[in-house]
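Novice: show me the folded form of this:
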Amino acid sequence: MVNRCFGMIKEWGLNSLYKYSIYRRLIWCFVYMSVLPILLIGGYNAVYSFSKNEREAKMFLQESSSQIANNISYYMFSHMNLLEEVAMNPEIVNELMIYHQVDWNQKSDIENHIRLVLGSTFGASGAVNACEIVSVNRSYFYYPSPVSNGDFKTSKLLSRSARQVLMKVSPKEVPSDQNSYVILTRSIYSNEGCVGNIVAALDLSYFNKVCYENVTNLLNEVMIIDENNIVISASNEEQVGSVFGADKMLSISVSEPISNTNLTIVNLIDIQTLLKSAFIQFGITVFTAVLFAVLAFIFAILFTRSITEPINRLMEEMKKPKVEKFVEDAGNDEYHAVIEGFNKMSSNLVEALQKQYEIKLQETKLRELRREAELSALQQQINPHFLYNTLESIYWNGQLEGDEEISEIVNALGNYLRVIIIKGREYITIENEVESVNNYIFLQNKRFENRIVNYWDVSISMRHTKIIKLAIHPIVEDVISANLDDLESQIDIGISIAGELDTIQVTMTGNAVEYFLGRLDKTQVNTRGINSVDERLRLYYGDAFGVVMDKESEKIRVTMPVYKDNGSEGKKQYG
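Specialist: This next block holds a predicted model:
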């Protein structure tokens, strides 16, 4: 089916090309062969370049994001530790508990001490914009400015249950400052429970600085988003406050969560940036292809003319009714040889016509020789008939004298010779071939004291199937002869004949076959019979048939077709 489809496509393609002149075909061939490979290679290089840039971009984004996340994580962890230190300070805890129970002088001392602790702890950090401590009794201590509204009931920045530092991005609860900050909150506990909160507002300047510093040649974009996908900091300030994701579909991005926080680093590169280099490379390829196409077109015109002009001159001479003069050509290429051949063909044409009469005379002589050969073959058929009649006389004399053994030998020899030397029949039945082999083995057993034992495995339905004559007997003779020359023990040979569709498979086994195959490479073994059968089968039917001597399985296989009788014995037909 595949070969048929391929043949149809080939035929259609050739018929389509034949509609155009050789001149046009050669020109288009040169153009396509020079331009298409360049376009294919350029397209492949562009795709490969894009995929390579994509891999390198992802690796760069991953490394950059991990570094940014580690830096911010360390930065946040250090400020959270400061809150933990203040929240766990026993003096602060005690002062918040007794603040409402002391007089004004002691209150003033407590306020100064708390502000001193806040200033010494957070004042050295340039990132802390403001910090405060608020007690559950609404006592308010801040440095240098407040962060929350001081009311645990209404404030979204205060919490009674924050045993660990909480973080959120939010403006202060101060009307005068609505900028966004990173708000850190931690509850202050005593043995009796929550006594207050410490709150710190961190500037986003550090985050903005990190985003700006990790932008490489304006190729990538860095941003930090919170748990709600809100951009809190970005290398592009226009992105701050927007929701991440909606406008970043056509980009390659890497996300890296920042430990100890609810923030995530997003590092991305616009895919158009990667495509730009691929487009530039493909553009160079297209330009090169166009340049090569122009050069190829010019070269194709010159080349095709060098091919078609000699052909045109030759065609003009061929259109003339008779050859008046030879075609002249000063070239030294294949077309010069063609033209020289045409000139020689023209000169030989007359000589060919003159020889036609001589050929007819030769055909007459051949017919006479054939009649003589047929007469000789008819005369030679007399000899086998004379031999059969003589053997018949010996057989009946043995019967009359009562010598049954001589009669059996003569009868077997006559049947054997009848199959071997009979003329006119090229195909015999399997039954006749089996009988011929049995007669041969019978005669050999009379000579060698019944040393040969043969076994047949042939279906009864196949006994009248016709095969080519002497397809089995010569092989058996070669095998037994090799064994009789060297062995004195019993010789076993088994022969099975099986049919499948229109093919006959003959398989020979036994110690005789094993010994014969074992001697092939070691000593000279007579294989003339096997070679003759193999050559006949391959000559008649092709290389699919013949004799195979399989040393590994210690078997000899003969494959031949079934003869289909059409009423004429001399014709070779098989299914």
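Novice: contacts and neighbour counts: CA atoms only from here.
Specialist: Will do.
Novice: so who does C211 touch?
Specialist: 221-223, 233-235 (CA atoms under 8 Å, 6 or more residues apart in numbering).
Novice: if we go to 6 Å?
Specialist: With contact set as CA atoms under 6 Å, 6 or more residues apart in numbering, C211 has these partners: 222, 234-235.
Novice: check which helix or strand it maps to.
Specialist: helix 205-213 (DSSP states H and E).
Novice: what's the first helix or strand after that helix?
Specialist: Next along the chain after helix 205-213, taking DSSP H and E as the criterion, comes strand 220-225.
Novice: and the helices in this protein?
Specialist: Shown for the chain, the helices assigned by DSSP state H span residues 2-18, 22-87, 90-98, 104-122, 205-213, 271-318, 334-380, 382-401, 404-421, 430-448, 473-486, 511-518, 528-541.
Novice: just name the most buried of those helices.
Specialist: Highest mean neighbour count of those: helix 511-518, a mean of 20 (counted as mean count of other CA atoms under 10 Å).
Novice: on that earlier part again, kindly reformat the helices of the chain as JSON lines containing distance to G241.
Specialist: Converted to JSON lines, the helices of the chain look like this (distance: least, CA to CA, whole Å):
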{"stretch": "helix 2-18", "distance to G241": "63"}
{"stretch": "helix 22-87", "distance to G241": "20"}
{"stretch": "helix 90-98", "distance to G241": "37"}
{"stretch": "helix 104-122", "distance to G241": "27"}
{"stretch": "helix 205-213", "distance to G241": "13"}
{"stretch": "helix 271-318", "distance to G241": "23"}
{"stretch": "helix 334-380", "distance to G241": "80"}
{"stretch": "helix 382-401", "distance to G241": "117"}
{"stretch": "helix 404-421", "distance to G241": "108"}
{"stretch": "helix 430-448", "distance to G241": "98"}
{"stretch": "helix 473-486", "distance to G241": "97"}
{"stretch": "helix 511-518", "distance to G241": "92"}
{"stretch": "helix 528-541", "distance to G241": "88"}
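Novice: before we compare anything, build this one as well:
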Amino acid sequence: MIKKAIQITNNMKLKHKLIISYILVVMIPVLIVGITVVSYFRAEAMDRAIEQTTNNVEKIKSQLGNMLRIPVDVSDTLLLDKDLERVVTTRYDNALELTKAYLAYDGFIQFSRVYREVAGIRFYYDNPTLINNTELIPVTKEVEETKWYQQAMESKNLGWSYIDDPEVIPVKKLSLIRQLPFPERRAKGVLMVSLDQNELNRMLSQEEFETLIADDQGHVVAAKDHSLVGKTLDGLDYGVDLNQVTKGSHKMDIRGEASYLIVDELVPESSANGLRIMSVFNTDDIVKDANRVSIYGLVIILLILLIALAFVYIVSLLTTNRLLRLSRNLNRLALGDLNVVSRIDGNDEVGQLSRQFNYMVESINRLMEQVVEKTEQNNSLELAQREIKLKMMASQINPHFLFNALESIRMNAHLKGEKEIANVVRLLGRLMRKNLEVGRESTPLKEEIDMVRSYLEIQKFRYEDRLIYELAVDLQASDIRVLPLIIQPLVENAVVHGVEDKAEGVEVRLAVQMKDDVVEIRVSDNGLGMMPGRLAEVRQSISNPEESGNNRIGLRNVHQRLVLSYGEEHGLNIVSEYGKGTEIVFTIPVNV
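Specialist: Model prediction:
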């Protein structure tokens, strides 16, 4: 699948590649990001609106709670009012006595004057001698049949209702309904404290969204839209049954439009029922501004992208035209026109290709001129190579002849009882054979140690007591592969310089030790050592990339091979003190 896509891409023209790449890499991601940001802002606006409305409902709930405490306090005061009890329970013989009693009692008027939230107070009592003065009202059959009166007579809890009964002077307000018992007289009446409608409506007038308060019977007791007061929730044209909506935030269609409805409840202390606070807002109104800004932003983004697309198209068109000119020059060159010259200006990659093309044509012309000379030189080289091959074949015969001759000498010495000479000849043959295998890439460390041991035995035979050596080899490192002829030149250097510089001879020590992930190889001697100046010269010479005139394998060759194979940190480290000896240390990584 990937190969096929790559093939299709390679077969497309550069202009089309640039345009498609721009669309895929720039336009589509930018549009996706823009749409995502728009959606995010819409959601943020909606969440803020829900949060704001919820906070507003909480604020209204708090304000309404404070307002409802006023009629509760008034009713608590009247519960202990003995003058009220006396006025309503007295049986009056004539209207004059009743009128005097009404004029003498001013308990209700003082509350209306102190609290502007209180619109009026009524007390209903079963005393047929009373006359309805809109404050003290005798209980009639119509009053007894009302639901609020029946509930108040049956329960001592507070009740809250919108009073919409057809009386001579109707209440039509949210009212506190409460039973006032007179234990001494074994009687009771019903107190009604009505709240001022303007105060209720004023509490909602500053709300941003449509907000209303309803009692448990579904009557609207207060609303931002004052025309809704007194109506029932069923009579509102919301298109949903508001009586069934529970407390919380609800997303629903109201009046056929997507909206949110926030509902909360307030049940005052010691109350048998409570009030519901509802706030509605249209989601389109909330995201309207966000949508407008988003549309403007998307239009601007699209214009910028289209302008950029036109710019990319123009650049791609100019680039492809220059490439087509270069392609025609290449075709002329392929047909053998060596006089073609590319005249494409500019310092970009295409211009550089044009100049390189001209350089290439010049190089081809020069190379064509050199072909004849090279042909003659090649004929001479072929003759020389044949001679070299003959000499190489002859050189391969000589080592075998030498090994056979050494073996014959060793056998002859052994038969004549010269075992020491026979052993030395054997060691010499082994050493020469190992030297001829230097072309191998690597060899086990134990074979390198065997060659060093053979060399030291030969030198021991030569120098006798003037040479003392010690080999301390960690057996764990025996099978580690190392470069061939990497230790013997160091030992040879220690032996030769030690014996030549000290009449009493030299002691050479070879130590091989495993250390973590490297093998440490240490060659030391107690020879004459080197002065600091000579030591610095030696260190400089082994690091010099220029080869010296002779071809022997020495310290420099060993150091260069170590550095090239394992890295600078694994090269030779030479320490020497004049009069005490010299020590050479290097390491070989185990996992190479």
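Novice: give me the TM-score for this pair.
Specialist: Taking TM-score structural alignment, normalised by the length of the first structure as the basis, the two superposed chains have a TM-score of 0.64; 497 aligned residues with a CA RMSD of 5.6 Å.
Novice: circling back to that earlier point, and the helix holding C211 of the first structure, how far from the second structure on average?
Specialist: Comparison of helix 205-213 of the first structure with the second structure after fitting gives an average deviation of 2.4 Å (mean CA distance after the TM-score superposition for the first structure).
Novice: can you name the farthest residue from the center of the first structure?
Specialist: Relative to the C-alpha centroid of the first structure, counting by CA atoms, centre = their mean, D103 is the outermost residue, at 90.4 Å.
Novice: roughly how far is stretch 445-453 of the first structure from the heart of the chain?
Specialist: The chain centre lies 62 Å from the centre of stretch 445-453 of the first structure; the measure is CA atoms, centre = their mean, to the nearest Å.
Novice: what sits up against it?
Specialist: With CA under 6 Å, 6+ apart, stretch 445-453 of the first structure has contacts from 490-492.
Novice: again, 7 Å this time
Specialist: Residues from elsewhere that reach stretch 445-453 of the first structure (CA atoms under 7 Å, 6 or more residues apart in numbering): 441, 489-493.
Novice: just the buried ones from the residues you listed, in ChimeraX syntax?
Specialist: Applying 16 or more other CA atoms under 10 Å to those, the buried members can be selected in ChimeraX as follows:
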select :441,491,492,493
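Novice: among the contacts of stretch 445-453 of the first structure, which two are most distant?
Specialist: I441 and S489 (15.7 Å; CA to CA).
Novice: need the contact list for P321 of the first structure.
Specialist: By CA under 7 Å, 6+ apart, P321 of the first structure has no neighbours at all.
Novice: my bad, should have said L83 of the first structure
Specialist: 186, 198.
Novice: corresponding residue for it in the second structure?
Specialist: Superposed on the second structure with TM-score structural alignment, L83 of the first structure falls opposite S75.
Novice: return the distance of the residue lying closest to Q490 of the first structure once chain neighbours are set aside relative to S21 of the first structure.
Specialist: Of all residues not flanking Q490 of the first structure in the chain, R451 sits nearest, at 4.8 Å (CA to CA, 6 or more residues apart in numbering). Using CA to CA, to the nearest Å, R451 of the first structure is found at 79 Å from S21 of the first structure.
Novice: who has more neighbours, these two?
Specialist: Neighbour count, other CA atoms under 10 Å: between R451 of the first structure and S21, R451 has more, with 17 against 10.
Novice: so how far is F442 of the first structure from the residue nearest to Q490 of the first structure?
Specialist: Applying CA to CA to R451 of the first structure and F442 of the first structure gives a distance of 10 Å.
Novice: what's the overlap in contacts for those two?
Specialist: Counting by CA under 7 Å, 6+ apart, nothing touches both R451 of the first structure and F442.
Novice: now the helix holding C211 of the first structure against strand 220-225, angle please.
Specialist: 160 degrees (axes from the mean of the first three to the mean of the last three CA atoms, to 10 degrees).
Novice: go through the contacts of stretch 445-453 of the first structure and name the one nearest A57 of the first structure.
Specialist: Using CA to CA as the measure, the one of the contacts of stretch 445-453 of the first structure that approaches A57 of the first structure most closely is I493, at 77.1 Å.
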